[in-house]
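Trainee: Please work out how this folds:
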Amino acid sequence: MIANRLGSNVPPTELTTIRDALHEGRAVNPVTVREFLSWFDAKRRGISIVARIREELESLQLSTVPDIDEQWIDGLIAFHLSGVAEAASHTAAGSIGVTEGVASQAPDVEHLESKWERREAGYRLSRFQAANKPVVSINPEASLEQAVTTMMLNDFSQLPVMVGERDVKGVVTWSSIAMRSVLGKADGRLVDHMIKPVVLDGDASIFDAIQQIVQHDFVLVRDRERRIVGIVTAADLSLQFRALSEPFLLLSEVETHVRNMIGHAFTIPELTAARDPGSTHVVHSVADLTFGEYVFLLRDPANWNRLDIKIDRGAFCEQLDRVRGIRNQVMHFDPDGLDDSDIRVLQEFSAFLKRMEAISS
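Mentor: Next comes the predicted model:
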């Protein structure tokens, strides 16, 4: 089991309290994914922390709805008891029993099944922050002036026309208003200025949503209870893809600068000697080293002196190792992306390496 924030090998007290309450038939309030992660002293759903959380949930026969990997980080998840009878039968079938007078046998490791649980591989629309923000709407009986005022006050480009939280009558946009105005029909009822809404379920693939967003500039997002819970615009799409792509681009810059530093200073045999002890991959150039091997190579004072640069080796290698840790997180496709502090590390280290390369060239 994973150590809780006090360092003991027991599940977080919040989880055991939830389990006990559900067994007693008492209601349990949902929590946000972010709060749930905090019980494990985590901020993001990296692949390792999710695996550890699933282990704890399984040990307490608990499950979350939606799955912790599917919900937006500030979205709510509810807790349920797993099928106790099913879990018990699964345990009985998979356990190594001790019959009377017979010694326990060690498990056949080669034939043990992996505990990997099947995941949804797609990136869902519900992961967008904008798909989980309360939607400002207007009633069909409102005036056009009210709609225009609401859009101007909130800097909206579109405004859903709704009755309740599920019934969308249409959407008013600046474009739809402008087209009627050009035709001399700016007056009239609000419903005369509406366009047909594009509504997608939150579990729709982002790739399915992109085409609709590009074509219509926005989509409305509907949850499992068919409530309209968000609106994703082309601007939101741009910001989301910047958040997803920026770490990869910054890491590419950093790695290229590091390779430029190392590549001209060492021979192929010297680079080969920097490989991990258990590695057998062939090294043809510095590009064949892993990021960890860059750190290993440069931590050696003799190797560092070969670079002939007057900066502190310890501080440089410490930051380079921190970047290596961030790189591992990025390459495991953490669904919540990076903390702002990690992005700043990449931005600042990349800028630092650019300055070094400019001075030495």
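
Trainee: CA only for contacts and neighbour counts going forward, please
Mentor: OK.

Trainee: Look up how far L57 lies from the nearest residue to V286 once chain neighbours are set aside.
Mentor: Using C-alpha to C-alpha, 6 or more residues apart in numbering and skipping residues adjacent in sequence, the residue nearest V286 is G263, 5.5 Å away. Note on G263: its distance to L57, by C-alpha to C-alpha, to the nearest Å, is 48 Å.

Trainee: let's see this one next to it:
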Amino acid sequence: MLGIDEKLTETERLSAFFHMVNRLLPPDQVVLAIPPEMPAGEALSLMRANGYSQLPVKQGESVLGLFTYRAFALEVAKMKKPAVDPSTLAVEEFLEHEKPAYARLSDEFRGLVDVLDERDSVVVSGPDDLIAILTPMDVLRYLYSVANAFVLIEEIELALRALIRASTPDHELFLTCIRNALSKKYKDKELPQRLEDMTFDEYVALLRDGRNWPHFESNFGGTRERTRGKLEPIRDLRNDVFHFRRELSIGDHKALTTCRDWLLRCVRKVHAREGGRQ
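Mentor: I've put the predicted structure just below:
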């Protein structure tokens, strides 16, 4: 009924619309668990070698707790005059300092933000069914992947407006450029008077019009055709992003980043020309 493959699990169906824990987990994550009798020094070496900040301690299929740098440090701090080298102690001696928090794949991640802030990790998906370890960095990377296109498009659009304003400082000149580029489109309708009332495609139309280009050339650089070629694909990507038509490819993200970096250079050029600091 919802247009989702009925063969998918309930969690997979829900995560098609909502941000569940299963969407936050890195696809290539390998969970490295250690036995409770492993010496702490050996566990610390494993953590350093793999870039982990914690390791789940398992007996059979049961998760007994988490061995972390923090747990090791707290236990060592308790030993005023340690009779033994703490690195030789079994990791189970350190588990009282880290009480694991658990989450299911179908949980909403927003409810875990405070938990991750406090504990630095969450065990997915339960004491007897270790699937993954969720960390604040996993959440950050996921949110970055979701939001990156929106952030880049915001920067592109705001920079484009700023450059158009800088190129047409006189309002009457700006209105003339609008008439040149958009009169046929609007016909008997009132033309927009402000950039904020225009679409991204209309920004491109301003620059695309040969009568307008001399006013924009010095700030955008290059040729009218090259500028058009840089911006028109962004228009289409913008529509895909804001209407959730598809997931962007790596190439799409690269195109957005390239356009954003180009406009940043244009803005810096204008700023430097006006005597400001770069």
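
Trainee: G263 and L57 of structure 1: who's more crowded?
Mentor: Between G263 of structure 1 and L57, L57 has the larger neighbour count (other C-alpha atoms under 10 Å), namely 20 against 15.

Trainee: Can you classify the residue nearest the centre of structure 2 as helix, strand or coil?
Mentor: For structure 2, Y144 is the residue whose C-alpha lies nearest the centre (C-alpha atoms, centre = their mean; 0.8 Å). At Y144 of structure 2 the chain is in helix, as set by DSSP: H, G, I helix; E, B strand; the rest coil.

Trainee: Which position in structure 1 pairs with it?
Mentor: For Y144 of structure 2, the aligned position in structure 1 is R242, judged by TM-score structural alignment.

Trainee: Quick one: map Q347 of structure 1 onto structure 2.
Mentor: Aligned counterpart of Q347 of structure 1 in structure 2: T257 (TM-score structural alignment).

Trainee: The residue nearest to V286 of structure 1 contacts S285, correct?
Mentor: Yes. Counting by C-alpha atoms under 8 Å, G263 of structure 1 touches S285, with 7.3 Å between them.

Trainee: can you give me the helices in structure 2?
Mentor: For structure 2, the helices defined by DSSP state H cover 10-14, 21-24, 40-50, 69-78, 113-119, 136-167, 171-186, 200-208, 213-220, 224-242, 250-273.

Trainee: For the longest one, list every residue counted as buried.
Mentor: Buried positions in helix 136-167 of structure 2, judged by neighbour count with 16 or more other C-alpha atoms under 10 Å: 136, 138-139, 142, 149-150, 152-153, 155-157, 159-161, 163-164, 166-167.

Trainee: That helix - contacts with which helices or strands?
Mentor: helix 21-24, helix 200-208, helix 213-220, helix 224-242, helix 250-273 (3 or more C-alpha pairs under 8 Å, 6 or more residues apart in numbering; DSSP states H and E).

Trainee: by how many degrees do that helix and helix 200-208 diverge?
Mentor: Put simply, helix 136-167 of structure 2 runs at 40 degrees to helix 200-208, going by axes from the mean of the first three to the mean of the last three C-alpha atoms, to 10 degrees.

Trainee: Tell me how many other residues surround the match of Q347 of structure 1.
Mentor: Count around T257 of structure 2 with other C-alpha under 10 Å applied: 18.

Trainee: contacting residues around it?
Mentor: By C-alpha atoms under 8 Å, 6 or more residues apart in numbering, T257 of structure 2 lies in contact with L152.

Trainee: can you check E37 of structure 2 too?
Mentor: By C-alpha under 8 Å, 6+ apart, the contact set of E37 of structure 2 is 90-92.

Trainee: now swap in S183 of structure 2 and tell me
Mentor: Here S183 of structure 2 is in contact with L191 (C-alpha under 8 Å, 6+ apart).

Trainee: got it, and the one 10 residues further on?
Mentor: By C-alpha under 8 Å, 6+ apart, the contact list for Q193 of structure 2 reads L175.

Trainee: Go through the helices of structure 2 and name the closest to V31 of structure 2.
Mentor: Among the helices of structure 2, helix 40-50 comes nearest to V31 of structure 2, with 10.8 Å by C-alpha to C-alpha.

Trainee: In structure 1, what stretch matches the closest one?
Mentor: Counting by TM-score structural alignment, helix 40-50 of structure 2 falls onto residues 144-154 of structure 1.

Trainee: Mind listing what's buried along the matching stretch?
Mentor: Within stretch 144-154 of structure 1, the residues scored as buried using 16+ other C-alpha under 10 Å are 144, 147-148, 150-151.

Trainee: Stretch 298-309 of structure 1 now?
Mentor: Neighbour counts over stretch 298-309 of structure 1 (16+ other C-alpha under 10 Å) mark 298-299, 303-304 as buried.
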